[in-house]
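Asker: got a predicted structure here, sequence first:
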Amino acid sequence: MEYVLIFLLSTVKFAMTFPIAVFAKGLTPPMVYLITSLGGVSGATFFVYVWGQLVKFLRRKDMVPFRQRKPVFSKRSRRLAYIKSKYGFWGLVILTPVLFSIPLGALILAAYYPNKRRIVKCLAITIACWSLIMVVVLFTFREWLMQFF
């Protein structure tokens, strides 16, 4: 049951899953890597395709805030434009698992970039890399980090 909960949590809040898996559940490093990687990739795949279909539907109905009409300069639109222009595709893909949540990153990527297969492949690679980094760091400094929990 704990494996399923960690899997489901990693589909949504990828970076927050590691402390729970390592400190609260006491799983082994290979299991943490496998469960969080599979959960993150599953969540990325699901959300990229769901958000992609939702954006496509809303564009047809002319209800989507991602359309290319007159510019609207709200705080949100400025932030999205800043992130997209400053970091680009690869910046969003690399930052999505740890800085943004997977659903939010998938929404931004699906709205601005049309190639869903490329998005999912790149997210899968970065999720696997981040998972490896997090597992190595958390298990290397486990004893030192235990004093904070």
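Answerer: It's in.
Asker: going forward, measure contacts and count neighbours with C-alpha atoms only.
Answerer: Fine.
Asker: which SS class is the residue of the chain most remote from its centre?
Answerer: Distance from the C-alpha centroid of the chain, by Cα atoms, centre = their mean, peaks at Lys70 (29.9 Å). Taken by DSSP: H, G, I helix; E, B strand; the rest coil, the conformation at Lys70 corresponds to coil.
Asker: try it against this one:
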Amino acid sequence: MSNIIKIITVTFFAAFAFKIATPFALASNLSFTETFIGLALGGTIGVLVSFFGGEYIIERWFTKPITTTSKKRKVFTKTNRFIVQVLKSHGLLGLAIITPPLLSVPVGSIIAARFNVRYFKNTRYVLSYLLGGVIAWALVLSSLTYTLPYLKSLF
């Protein structure tokens, strides 16, 4: 398999989850630069598509009148509580930091889009945090992917 196909595959996986893309890049024997480019490009594409798609859906969904009269009880899972805790304590910066490694890129982007539609109304501000978080995590994960095997061989 040529390196371009491997980079495209890493990019595709990174658009959804860095947890899948990083081990695949390591198993594919890509260089640090190729891994970083694949992770950063895929994460950026995932953020942009999910953010604007989520924003569009949220704006359409919340402008419709509610026709049901029965009130459904909200279900709070451990993940929901964790996300709410991060948003309350650290805000958008905290969400941008936890999105690539812990949440998937689309989930974090849609939560940020909801946050943007409801509170900020400043797409540039929200996107800069999300994209900064994705690029920072791409750099960190690419670095760890290629330094850990070296450190392991020392011991």
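Answerer: It's in. Predicted, not measured: the structure shown is a model, and the values here were computed from it.
Asker: so Val134 of the second structure touches Ile45, yeah?
Answerer: No. Between Val134 of the second structure and Ile45 there is no contact under Cα atoms under 8 Å: 10.3 Å.
Asker: centre of the chain to stretch 93-112 of the first structure, how far?
Answerer: The chain centre lies 5 Å from the centre of stretch 93-112 of the first structure; the measure is Cα atoms, centre = their mean, to the nearest Å.
Asker: that one corresponds to what range in the second structure?
Answerer: Using TM-score structural alignment, stretch 93-112 of the first structure lines up with residues 96-115 of the second structure.
Asker: Lys13 of the first structure - how many residues pack around it?
Answerer: 20 (other Cα atoms under 10 Å).
Asker: contacts only, for the corresponding residue of the second structure for it.
Answerer: When the second structure is aligned by TM-score structural alignment, Lys13 of the first structure is paired with Ala17. Going by Cα atoms under 8 Å, 6 or more residues apart in numbering, Ala17 of the second structure touches Pro100, Pro101, Leu103, Ser104, Val105.
Asker: let me see the ranges of the helices in the second structure.
Answerer: 3-16, 18-27, 32-63, 78-98, 105-115, 123-154 (DSSP state H).
Asker: the fifth one vs helix 123-154, what angle?
Answerer: Between the axes of helix 105-115 of the second structure and helix 123-154, defined by axes from the mean of the first three to the mean of the last three Cα atoms, to 10 degrees, the angle is 150 degrees.
Asker: with the fourth one instead?
Answerer: What separates the directions of helix 78-98 of the second structure and helix 123-154 is an angle of 90 degrees, with the same axes, to 10 degrees.
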